[in-house]
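Colleague: sharing a sequence plus its predicted fold:
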Amino acid sequence: MKRDIWTSSRRRTGAIVAIAALSLVAAGCGKGAKGSSSGGEITVGLITKTDTNPFFVKMKEGAQKEAQAKGVKLMTAAGKFDGDNASQVTAVENMIAAGVKGILITPSDTKAIVPSLEKARAKGIEVIALDTPPEPQSSADALFATNNLNAGILIGKYAKASFGSKPAKIAMLDLAPGISVGVLRHNGFLQGFGIKQGDPSIACQQDTQGDQAKGQTAMENCLQKAPDINLVYTINEPAALGAYTALKSAGKEKNVMIVSVDGGCTGVKAVQSGQIAATSQQYPLKMASQGVDSVVDFAKGGKKASGYTDTGLNLITNKAQPGVDSKDVQFGLANCWG
């Protein structure tokens, strides 16, 4: 386990490999911010689930903008797909070798990534989870994220208020087994709608990995199983848009309500057009910028961040329901991302 006793050649080689494997963004111009412990330029690492999902694209953009403002370097990496733990493990190893002061990460596999996070922390690196808590959450120094349980509760309450006494036949288009963000949103929706797992109103459950094409396939499968579905919960807006495509192809889009989570500009526009009834809007740019600030403060001699920081949430809909707090589409468009 001891890897501290490396030759200087191994150190140089590790740094070269890290820089080749990751995208190193020189965010500062001229003299970068200096860390009090080493006197060298501060480097912050960011590891997202993918580099294609608009949510993570905006997160990266927020981190880059804040790194530039603080005069520090940003090193980035991403999984090849949502759930790609192996790439994230490699990214952590490379960032450790490159001497980052802190790592910001949205864990793809919230349990499997824990040994890598613990290794980074043992090296004195601040580890901050963004959006998705690892399991256990204490395996990161801090979490900057949406309250994903509340995100699900909001859309569940909205759907229940919209349906009233009308019977619901629900399709639940989830993320993937065991991923905390998916579990929290799923359970939150059930809580908000006032039912429990196993309730007979749940006609179908499918995993989508938060992907639009997989969301379409999942909805097609659900319609084959239960053609009378009239309410669709989706883990995120790409899955929601995939579900809408399947419903439209089947001629059922006008009779089925879709609710979701994200608040990206594409999703909010889908609310505006009526494809999605309501979405819980979250703020990835805020997560990333606050994470960068925390690492810079730590590198300059401050304390590591700790605990959970809620980065906010609003329900966006064009058809407000009594008793459910919400914002209109104009607010959503003014605060969307992607």
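Modeller: Yep, that arrived.
Colleague: going forward, measure contacts and count neighbours with C-alpha atoms only.
Modeller: Noted.
Colleague: and the strands in the stretch 1-150 of the chain?
Modeller: 23-25, 43-48, 73-78, 102-105, 126-130, 142-145 (DSSP state E, counting those that start in this stretch).
Colleague: dump those strands to JSON lines, plus mean neighbour count.
Modeller: Below are the strands of the stretch 1-150 of the chain laid out as JSON lines (neighbours: other CA atoms under 10 Å):
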{"stretch": "strand 23-25", "mean neighbour count": "16"}
{"stretch": "strand 43-48", "mean neighbour count": "29"}
{"stretch": "strand 73-78", "mean neighbour count": "25"}
{"stretch": "strand 102-105", "mean neighbour count": "28"}
{"stretch": "strand 126-130", "mean neighbour count": "28"}
{"stretch": "strand 142-145", "mean neighbour count": "26"}
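Colleague: dropping in the other structure now:
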Amino acid sequence: MTLSSPSMRRAIAITAACVTVAGLAACGRGDDSSSGSSSGGEKAVGVSLITKDSTNPFFVAMQKGAKEDASKNNVKLTVASGKQEGDDAGQITAIEDSIARGDKGILITPMSTGVNAAIKKARDAGLYVIALDTPPDPANTVDITFATDNREAGKLDGQWAAATLAGKAATIALLDLFDDKIVSVDYNRDQGFLEGMGIDVADPKKNGDEAKTGKYTGGQGGDYTIVCNEAGQGAEDGGRTAMEKCLAKNPNINLVYTINEPTAVGANGALKAAGKTATIVSVDGGCAGVSSVKSGVIGATAQQYPLKMATLGMEAIAKVARGGEKPATTSGLDFFNTGVALITDKPAEGVKSITSDEGLKICWGN
């Protein structure tokens, strides 16, 4: 069953509609958010959910999903996060707190390779660790990852962009996550986008080392120029600043890849202020982002499903803690794929997609 099938869309929509708990006020050292009561005679299982921050709608939705699932599985849940993207120290503190508390498992969206040693310490202490959204590098740093295929998400954006250009020259801005950290979600989306465009990426795990000019082979093919790789930190203000830097290098940019939808909104603000227009593609599929597709701010976005990541991860840890079977990776991948769908109101030939109206039925966040 594919995510674009009616039955799957209904299933995801039901899952999203069920998550109606109030947002969590989680930060730094954590928020104990479960009742801790016993259900069906089973002892409560201690689990920590550690996200990158507690303000990005993606992570807020993930926190909501985990809290809802905790009560269903009799999990004593603690929610924690870094202060912002890039706060390795905040995540390390939360991991150490989880070990000290005697938790049975950790769900984490790992900030970078900087938290790998702390994750190893947790696993050595007997905790079952599941990465969500961001596969660590290397993948076996954790027991298993539940995530979007971020490479595929980027490729869908690139395939759509190449087809939409219809042979026109592409003058490209790449607005990434970091320029001082290597994170798999960052290079997989960026490099996947370029692969979807039909551009040789050189080292597939390194942003910015591809040829800056050449031919793209996606769609009808054409010339391309990569103007910039700028880090927007995954935030709207960062996206605006990054786009301003790119426009200063070349005011004729007509295609913008963005790591996520807040970055895309910031990039659009910079383009408008400069009196410019460009096709913007992104990844996430939050309700605000899908609305930006509907309004025309974003041309296409690849939708992922944080509620599914959180609920499946919570269920897996509870099951393992009670002696059940461990989850397995998706065939051909080193993680469990929670799915992706391209959302656009301008479908391109040969690129599978759903409309913004369909995406709004299964989106997450506000």
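Modeller: Great, that's in hand. Worth saying up front: this structure is predicted, and the values here are computed from it rather than measured.
Colleague: helices of the second structure, residue ranges please.
Modeller: All helices of the second structure, identified by DSSP state H, fall at 6-18, 57-72, 88-101, 116-124, 150-165, 184-197, 236-249, 261-273, 287-295, 306-321, 356-361.
Colleague: between the ones you listed, which gets nearest to Ser39 of the second structure?
Modeller: Shortest distance between Ser39 of the second structure and the helices of the second structure, using CA to CA, is found for helix 57-72: 8.7 Å.
Colleague: now the closest one: buried residues?
Modeller: Judged by neighbour count (16 or more other CA atoms under 10 Å), helix 57-72 of the second structure contains these buried residues: 57-71.
Colleague: what's Lys212 of the second structure aligned with over in the first structure?
Modeller: With TM-score structural alignment defining the correspondence, Lys212 of the second structure maps onto Asp199 in the first structure.
Colleague: same check on Ala131 of the second structure?
Modeller: Ala131 of the second structure maps onto Ala129 in the first structure, by TM-score structural alignment.
Colleague: ok, that match - contacts?
Modeller: Residues in contact with Ala129 of the first structure (CA atoms under 8 Å, 6 or more residues apart in numbering) are Leu104, Ile105, Thr106, Pro107, Ala140, Asp141, Ala142, Leu143, Phe144, Ala145.
Colleague: related to what we said a few turns ago, want to throw the helices of the second structure into TSV with distance to Ala328 of the second structure?
Modeller: Listed next are these as TSV, based on distance: least, CA to CA, whole Å:
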stretch	distance to Ala328 of the second structure
helix 6-18	21
helix 57-72	20
helix 88-101	24
helix 116-124	18
helix 150-165	19
helix 184-197	20
helix 236-249	36
helix 261-273	30
helix 287-295	30
helix 306-321	10
helix 356-361	28
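Colleague: nearest to Gly350 of the second structure, of those helices?
Modeller: Of all the helices of the second structure, helix 150-165 sits nearest to Gly350 of the second structure, with 8.3 Å by CA to CA.
Colleague: average distance between that closest one and the first structure?
Modeller: Once the two are superposed, helix 150-165 of the second structure sits an average of 0.2 Å from its aligned residues in the first structure (mean CA distance after the TM-score superposition for the first structure).
Colleague: in the first structure, what residues pair with that helix?
Modeller: Residues 148-163 of the first structure are where helix 150-165 of the second structure lands when matched by TM-score structural alignment.
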